[in-house]
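K.L.:
Coordinates only, no sequence provided:
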């Protein structure tokens, strides 16, 4: 099975603490790295993760609150000092272009690579990235400013050809990929061997959904339905529901309800408020609704 991993770099909320870094994570799809959000300290966490800087070419910013984007200029500057040459693509609300370009022009003159911006409307559901391995689409959310999550859909892989059939029918190397793509095989005697005899279906494509920051938002359920892994913010405990509504964030119980209703396979909760010394109460609240829940933590790696 091809690699599809989630690396948590930071899972705290806006107020810095000694326990958590600001929000950021990296999705590894077949050794291509995609960053989601880039709070302060992200580049240090990226070092600790031992992920290769050179394989990170795309950054997706959910919204323009500082704990989700204040780390961008530092990361861009570091890439310049490393003499990066590959373009860096940033996908975000259109306002980020003006906010960040001024800093790049002032602090990062003469860089050896280009930063390319791809603005999108966070209020609209749309595909904003697509290649042979994965597509990324926006998930419109409910927050105090235009905000979206991101849905990573893996592309189907080719069927697997059976080694015993290659040997039995003496299938030449040049035919192997064609058979993986669905062709039958015709022997030297003219007999047609059905493709279904020769191949094993590949694993179903996987889906990862990222939802932070947002108030309880049931309209996303249809879009994320059946995801293999859901990251959903759980800033507050249920006892702080009033505060969650005021700030348009979610409680752990609400995150779990979304996961349950969307019939996802696993849930990881994060974006924890600084008021909690121990997030175990958030985990227990979520697990009452959705048992397959884990707490996000720095340097946590999850295979999807």
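P.N.:
It's in. Remember, predicted model here, so these are calculated numbers, not experimental data.
K.L.:
only C-alpha atoms for contact and neighbour calcs from this point on.
P.N.:
Noted.
K.L.:
how far away is the residue in the chain sticking out farthest from the centre from residue 128?
P.N.:
Residue farthest from the centre of the chain, counting by C-alpha atoms, centre = their mean, is residue 189 at 50.4 Å. Between residue 189 and residue 128 the computed distance is 50 Å (C-alpha to C-alpha, to the nearest Å).
K.L.:
Stretch 41-59: end-to-end distance?
P.N.:
Stretch 41-59 stretches 15 Å from its first residue to its last (C-alpha to C-alpha).
K.L.:
Quick check: nearest residue in space to residue 228, chain neighbours excluded?
P.N.:
residue 265 (4.9 Å; C-alpha to C-alpha, 6 or more residues apart in numbering).
K.L.:
Can you name the residues that contact residue 57?
P.N.:
Taking C-alpha atoms under 8 Å, 6 or more residues apart in numbering, we find residue 57 in contact with 33-34, 86-89.
K.L.:
what about the helices in the stretch 51-200 of the chain?
P.N.:
72-81, 95-107, 163-169, 173-180, 195-198 (DSSP state H, counting those that start in this stretch).
K.L.:
Nearest to residue 122, out of these?
P.N.:
The closest of the helices of the stretch 51-200 of the chain to residue 122 is helix 95-107. By C-alpha to C-alpha, the value is 11.5 Å.
K.L.:
for the closest one, packing partners?
P.N.:
helix 72-81 (3 or more C-alpha pairs under 8 Å, 6 or more residues apart in numbering; DSSP states H and E).
K.L.:
want to compare, so here's the second one:
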């Protein structure tokens, strides 16, 4: 089952050096989720071959422009392209007012339902859940109300013991039922027991997105044990005073968080415009957390 993240933008504040403001697409078994929507997001979607009308859920972390100014254009284009299916939008409560005002004064009449879900920057909440994935928001520490998002895969299907299944000539129609952990009985009364014919499935996977934030204790529990952690790493640690002033994190601090929560991998992003060469940021993070990697626009990262 596919579970991967596409980086559309990883620059902080302003576009710079062909880096765009924050936006990501998470593909979970061909369900597409958009995380943040900075300026130029719809152009990045087009550039990397992602059809915007396949996105049914959009998550906005906070209301600084580099994280949401592409939203009005994207929603308007979805409408122009004939979208009819519901679009779910998750973000700070004032985002609804911003969108309503833009649509009102442009006389834009959406031909689809835009369903708004206000996020809570005071406590952790499950904001979406079905049989295959659970999405949780959690508070971050920034200059305006901000949340991160965690995506947890549901229980993965059991694995068939192929030799046993073939030797018993189990009907193909029973395969998925057995993998779901349920016994099957054929028309002759033969019982095929899931516990005898399957092994436990692979561990469930998880992804956490920590946009603009100071590194601090409160969100550690929310991202504990995550497989892939995207954490803003705006500055090198020599500028930690600037990071504190602007409520951002350094690469070293992001790596310390990854260590603390037991993440399997750290993906760096939200780079300051002061850095054209990103290699020093990676070196700093790796000094604390070896399995660190720079995010690059256009790259898919498997979870």
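P.N.:
Received it, and whenever you're ready, just let me know what you need. The structure displayed is predicted, hence computed values, not measured ones.
K.L.:
Between the helices of the stretch 51-200 of the first structure, which one is closest to residue 38 of the first structure.
P.N.:
helix 72-81 (5.8 Å).
K.L.:
Read off where that closest one ends up in the second structure.
P.N.:
Taken onto the second structure by TM-score structural alignment, helix 72-81 of the first structure occupies residues 71-80 there.
K.L.:
Residue 262 of the second structure touches residue 225, doesn't it?
P.N.:
Yes. With contacts counted by C-alpha atoms under 8 Å, residue 262 of the second structure reaches residue 225, the gap being 5.0 Å.
K.L.:
Return the residue of the second structure aligned against residue 249 of the first structure.
P.N.:
Residue 249 of the first structure maps onto residue 248 in the second structure, by TM-score structural alignment.
K.L.:
I'd say that match and residue 237 touch.
P.N.:
No. If you go by C-alpha under 8 Å, residue 248 of the second structure and residue 237 don't touch, sitting 11.0 Å apart.
K.L.:
So these two - more neighbours on which side?
P.N.:
A direct count of neighbours by other C-alpha atoms under 10 Å for residue 248 of the second structure and residue 237 places residue 248 higher, at 25 against 18.
K.L.:
Next, that one: secondary structure please.
P.N.:
coil (DSSP: H, G, I helix; E, B strand; the rest coil).
K.L.:
ok, it to residue 165 of the second structure distance?
P.N.:
Separation of residue 248 of the second structure from residue 165 of the second structure (C-alpha to C-alpha): 54 Å.
K.L.:
likewise residue 115 of the second structure?
P.N.:
46 Å.
K.L.:
of these two, who's got more company?
P.N.:
When residue 115 of the second structure is set against residue 165 and neighbours are counted by other C-alpha under 10 Å, the residue ahead is residue 165, at 17 against 12.
K.L.:
Quickly note the distance from that one to residue 265 of the second structure.
P.N.:
When C-alpha to C-alpha is the yardstick, residue 165 of the second structure and residue 265 of the second structure sit 36 Å from each other.
K.L.:
In a strand, residue 36 of the first structure, correct?
P.N.:
Yes. According to three-state DSSP, residue 36 of the first structure belongs to a strand.
K.L.:
what does it align to in the second structure?
P.N.:
In the second structure, residue 36 of the first structure lands on residue 35 (TM-score structural alignment).
K.L.:
I'd say that match and residue 23 touch.
P.N.:
Yes. If you go by C-alpha under 8 Å, residue 35 of the second structure and residue 23 touch, sitting 5.8 Å apart.
K.L.:
my guess is residue 4 of the second structure meets residue 28, correct?
P.N.:
Yes. Residue 4 of the second structure lies in contact with residue 28 (C-alpha under 8 Å); the separation is 6.7 Å.
K.L.:
For residue 96 of the first structure, give its distance to residue 65 of the first structure.
P.N.:
Residue 96 of the first structure is 11 Å from residue 65 of the first structure, by C-alpha to C-alpha.
K.L.:
any idea how far residue 298 of the second structure is from residue 29 of the second structure?
P.N.:
19 Å.
K.L.:
Can you pick out the residue with more neighbours from these two?
P.N.:
residue 298 (17 against 12).
K.L.:
ok, back up a step: now the match of helix 72-81 of the first structure, how far from the centre of its chain.
P.N.:
Relative to the mean C-alpha coordinate of its chain, stretch 71-80 of the second structure is positioned 21 Å out (C-alpha atoms, centre = their mean, to the nearest Å).
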